[in-house]
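K.L.:
here is the input, now give the coordinates:
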Amino acid sequence: MQSIIRLKDIKIPEKELYELFKTATILDHLLSSHCGLPKGVNYMLIGDPVAGKTTVALDMVANIIRNHPRIKVLFISAEMNEIDLSIYLERFSKFGNIPTLFVKSDITQNTHYHKYIQSILDEGWDIVLIDSFLELQGIIKEEESITNKTAESWLLTLIKKHNIGKNKTEKNISFITIQQVTKSGAFVGSNRLKHMITAMMELRLTNTKNPFSDRYIIFSKHRRGVVGQKLYYDLSCEENIWYDEERYHKGIEINQMNKEAKKQNFEMFKNFSNLFKS
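P.N.:
Model prediction:
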């Protein structure tokens, strides 16, 4: 059992607490209020079909590696195989620099990926990208003959353990987990999973019935940054995803003007109400 402790007595080195992993793109402004991906967090990425969840996640991680060449990054791919991902390299050669562990379900072999992943993570990593949480959960469920709930609990316990640096190198691992959604685009998972994540990063289409409509990133939950701010992006470019910085900044200006207008309306209403009190 964990003992009771005051927050001010928690020993966290200030330097490490504020160290961020930067993509060197406008996306950093969404990842946290301090610009960049923080240490020891759990960011879940969901989105509409064809929104490019895997592409955006790999692009983000590849950019971080480019800006922080000494960090350790791991991509756990439980959905795509080697051939699937090799096709990505035709357009995004930088993805080839991401260390990848392919997790394959094989009923003909007595595999135990849960134990293997435990040993791999214990080496200590800075960032771990998982695609997808649900698929990895399903593989563990089948291999260990356990329930979905137990498999999810195992994964969450493993993630929390490494968030706080319980590995050989005492690294506070940041996890980016891609999660599947329902046909309506809703998050798939338990309330425990939903509450445990640091941030929910959503990739949406402006028109879900039109796969060619504009795509944007928005955070619906964010303990380290802002929610509701849209960042539009384009997947058609080669090597790097294009982010619409001008549209992003205009969106911030509009939101600020709306806040000011609401504030003024509230003050006017309050002053008007005071006329009848005097």
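K.L.:
only C-alpha atoms from now on, for both contacts and neighbour counts.
P.N.:
Noted.
K.L.:
now the strands for the stretch 51-200 of the chain?
P.N.:
73-77, 100-102, 127-131, 174-178, 199-205 (DSSP state E, counting those that start in this stretch).
K.L.:
save the ones you listed as TSV, and put in distance to Ile164 too.
P.N.:
Listed next are those as TSV, based on distance: least, Cα to Cα, whole Å:
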stretch	distance to Ile164
strand 73-77	17
strand 100-102	23
strand 127-131	13
strand 174-178	10
strand 199-205	17
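K.L.:
got TSV for these, with mean neighbour count too?
P.N.:
Listed next are the strands of the stretch 51-200 of the chain as TSV, based on neighbours: other Cα atoms under 10 Å:
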stretch	mean neighbour count
strand 73-77	21
strand 100-102	16
strand 127-131	24
strand 174-178	24
strand 199-205	23
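K.L.:
quick one: closest of these to Thr25.
P.N.:
strand 199-205 (16.3 Å; Cα to Cα).
K.L.:
what comes up buried for the helix or strand just after the closest one?
P.N.:
Tracing the chain C-terminally past strand 199-205 and defining elements by DSSP states H and E, one meets strand 215-222 next. For strand 215-222, a neighbour-count test (16 or more other Cα atoms under 10 Å) marks Arg215, Tyr216, Ile217, Ile218, Phe219, Lys221, His222 as buried.
K.L.:
another for comparison:
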Amino acid sequence: MKKIVKVKDIIFDKNLFVNYLSGTVLDLLLCSYRGLPKGVNYMVIGDPGVGKTTIILDLMANIHRIQPNVRMLFVSAEMNEIDLAIYVQRYPKFGELDIMFVEAEFDSDAHALDDFEEALRMGWDIVAIDSFYELQGIVKEEENITLKKSESLLLSIIKKQNKAKNERGVHTSFLTIQQVTKSGAFIGSNRLKHMTTAMMELRLDNPKNIYSDRYVTFSKHRRGDVGVKLYYSLSQTGDVYFDEERFYNDQKLRKLQNEVSTQLHEYADKFNKLFNNISDDK
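P.N.:
You can find the predicted model right below:
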């Protein structure tokens, strides 16, 4: 039987609740107390061409600039060295990140699953995976197992890293890009969804127009708010542009709407009490 405990009796290192900061307004979306938390699993999905890889690499590079001692690894199962070199030309800061390229090698004794587990055993503060579905497929083919079994093996490795079972004893945070269906729905099992701390969605205002405004939002968030939009642009070279002014204006508008809604509820309650008192008098 599993040991039964009270959360108040569990002792945590206070440093576990000190977040990683990127120095951009995106920090306000990542967590209610700002920044990327430790030991979490953030799934990143979105419409084709919205810049999922760019947003994640930009986040990691910004964290590296502010906190150079944070160890980060980008696991690329979709793009090769040449593909990433193009990214570095537009965003030179990406060149400072550690990258592990994963590809199926059926004529080699080396297996992606073993390489992935061995690399993570070293202990990384933040690991990004692009994409989980592609890595899952490579493991499936190399190990000659089902997709479900492949997913289970990868999630087991990720869970161990969340709980700091690595050489450095750090609670690894994962930023995992996942593919979606043509309708934009998340691809993955219920277990994968349940292990997800937050679901970051990158969307277009008009999904049929690749040139329409793009925004980041969360549809699931155990560390922050859902439904809040942060608009961004990839048109600049060097950094992703986040529209701070629009974000703060929207924030003020939401606050005002909440205040009005609260007042309306209070007036409704007062009216109901008054109406009930009049009815009682009759």
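K.L.:
for the second structure, longest helix please?
P.N.:
Secondary structure of the second structure read by DSSP state H shows that its longest helix is helix 244-281.
K.L.:
that one packs against which elements?
P.N.:
strand 230-233 (3 or more Cα pairs under 8 Å, 6 or more residues apart in numbering; DSSP states H and E).
K.L.:
in terms of helices and strands, where is the spatially most central residue of the second structure?
P.N.:
The centre of the second structure sits closest to Tyr42, judged by Cα atoms, centre = their mean, with a distance of 2.9 Å. Tyr42 of the second structure is part of strand 41-46, with elements assigned from DSSP H and E.
K.L.:
distance from that strand to the first structure after superposition?
P.N.:
Compared with the first structure after the fit, strand 41-46 of the second structure shows a mean deviation of 0.6 Å (mean Cα distance after the TM-score superposition for the first structure).
K.L.:
from memory Leu193 of the first structure sits against Leu156, does it?
P.N.:
Yes: distance between Leu193 of the first structure and Leu156: 7.4 Å, which falls inside the contact criterion (Cα atoms under 8 Å).
K.L.:
quick one: the strand holding Tyr42 of the second structure to chain centroid distance?
P.N.:
Its chain's average C-alpha position is 4 Å from that of strand 41-46 of the second structure, according to Cα atoms, centre = their mean, to the nearest Å.
K.L.:
ok, now stretch 151-168 of the second structure?
P.N.:
17 Å.
K.L.:
circling back: ok, which pair from the buried residues of strand 215-222 of the first structure is furthest apart?
P.N.:
Longest span within the buried residues of strand 215-222 of the first structure, Cα to Cα: Arg215 and His222, 19.9 Å.
K.L.:
not counting residues beside it along the chain, what's closest to Leu205 of the first structure?
P.N.:
Arg215 (4.6 Å; Cα to Cα, 6 or more residues apart in numbering).
K.L.:
show me what contacts that neighbour?
P.N.:
Going by Cα atoms under 8 Å, 6 or more residues apart in numbering, Arg215 of the first structure touches Ala51, Leu203, Arg204, Leu205, Thr206, Tyr232, Tyr233, Asp234.
K.L.:
which one of those is nearest Tyr248 of the first structure?
P.N.:
Once Cα to Cα is applied, the member of those that ends up nearest Tyr248 of the first structure is Tyr232, at 7.1 Å.
K.L.:
I figured that closest one was touching Tyr243, is that so?
P.N.:
Yes: between Tyr232 of the first structure and Tyr243 there is a contact at 6.0 Å, judged by Cα under 8 Å.
K.L.:
return the distance of the counterpart of Asp84 of the first structure in the second structure relative to Ser173 of the second structure.
P.N.:
Correspondence of Asp84 of the first structure to the second structure, assessed by TM-score structural alignment: Asp83. Applying Cα to Cα, to the nearest Å, the value for Asp83 of the second structure to Ser173 of the second structure is 25 Å.
K.L.:
then Lys52 of the second structure?
P.N.:
17 Å.
K.L.:
for Lys193 of the second structure, same thing?
P.N.:
As judged by Cα to Cα, Lys193 of the second structure and Ser173 of the second structure stand 16 Å apart.
K.L.:
can you check Ile10 of the second structure too?
P.N.:
20 Å.
K.L.:
could you work out the end-to-end span of stretch 103-115 of the second structure for me?
P.N.:
End to end - Cα to Cα - stretch 103-115 of the second structure spans 11 Å.
K.L.:
actually stretch 193-212 of the first structure, not the one I wrote
P.N.:
Note: stretch 193-212 of the first structure ends 31 Å apart using Cα to Cα.
K.L.:
please enumerate residues in contact with that stretch?
P.N.:
By Cα under 8 Å, 6+ apart, stretch 193-212 of the first structure touches 41-48, 50-53, 156, 213-224.
K.L.:
tell me the contacts of Thr150 of the first structure?
P.N.:
Applying Cα under 8 Å, 6+ apart, the residues contacting Thr150 of the first structure are Lys141.
K.L.:
what separation do you get for Gly96 of the first structure and Leu85 of the first structure?
P.N.:
Taking Cα to Cα, one finds Gly96 of the first structure at 9 Å from Leu85 of the first structure.
K.L.:
now swap in Pro38 of the first structure and tell me
P.N.:
27 Å.
K.L.:
ok, Asn42 of the first structure next?
P.N.:
The value you get for Asn42 of the first structure to Leu85 of the first structure, if Cα to Cα is used, is 24 Å.
K.L.:
between these two, tell me which one has more neighbours.
P.N.:
Set Asn42 of the first structure next to Leu85 and count neighbours by other Cα atoms under 10 Å: Asn42 wins out with 22 against 15.
K.L.:
quick revisit: was I right about the residue nearest to the centre of the second structure contacting Thr172?
P.N.:
No: when contacts are counted by Cα under 8 Å, Tyr42 of the second structure is not listed as touching Thr172 (11.4 Å).
K.L.:
find residues that contact each of the two.
P.N.:
Common neighbours of Tyr42 of the second structure and Thr172 (Cα under 8 Å, 6+ apart) do not exist.
K.L.:
could you list every residue that touches Ser93 of the first structure?
P.N.:
Glu239.
K.L.:
okay, now Ser184 of the first structure: neighbour count?
P.N.:
For Ser184 of the first structure, using other Cα under 10 Å, the count is 8.
K.L.:
same question for Arg6 of the first structure.
P.N.:
Arg6 of the first structure: 6 neighbours (other Cα under 10 Å).
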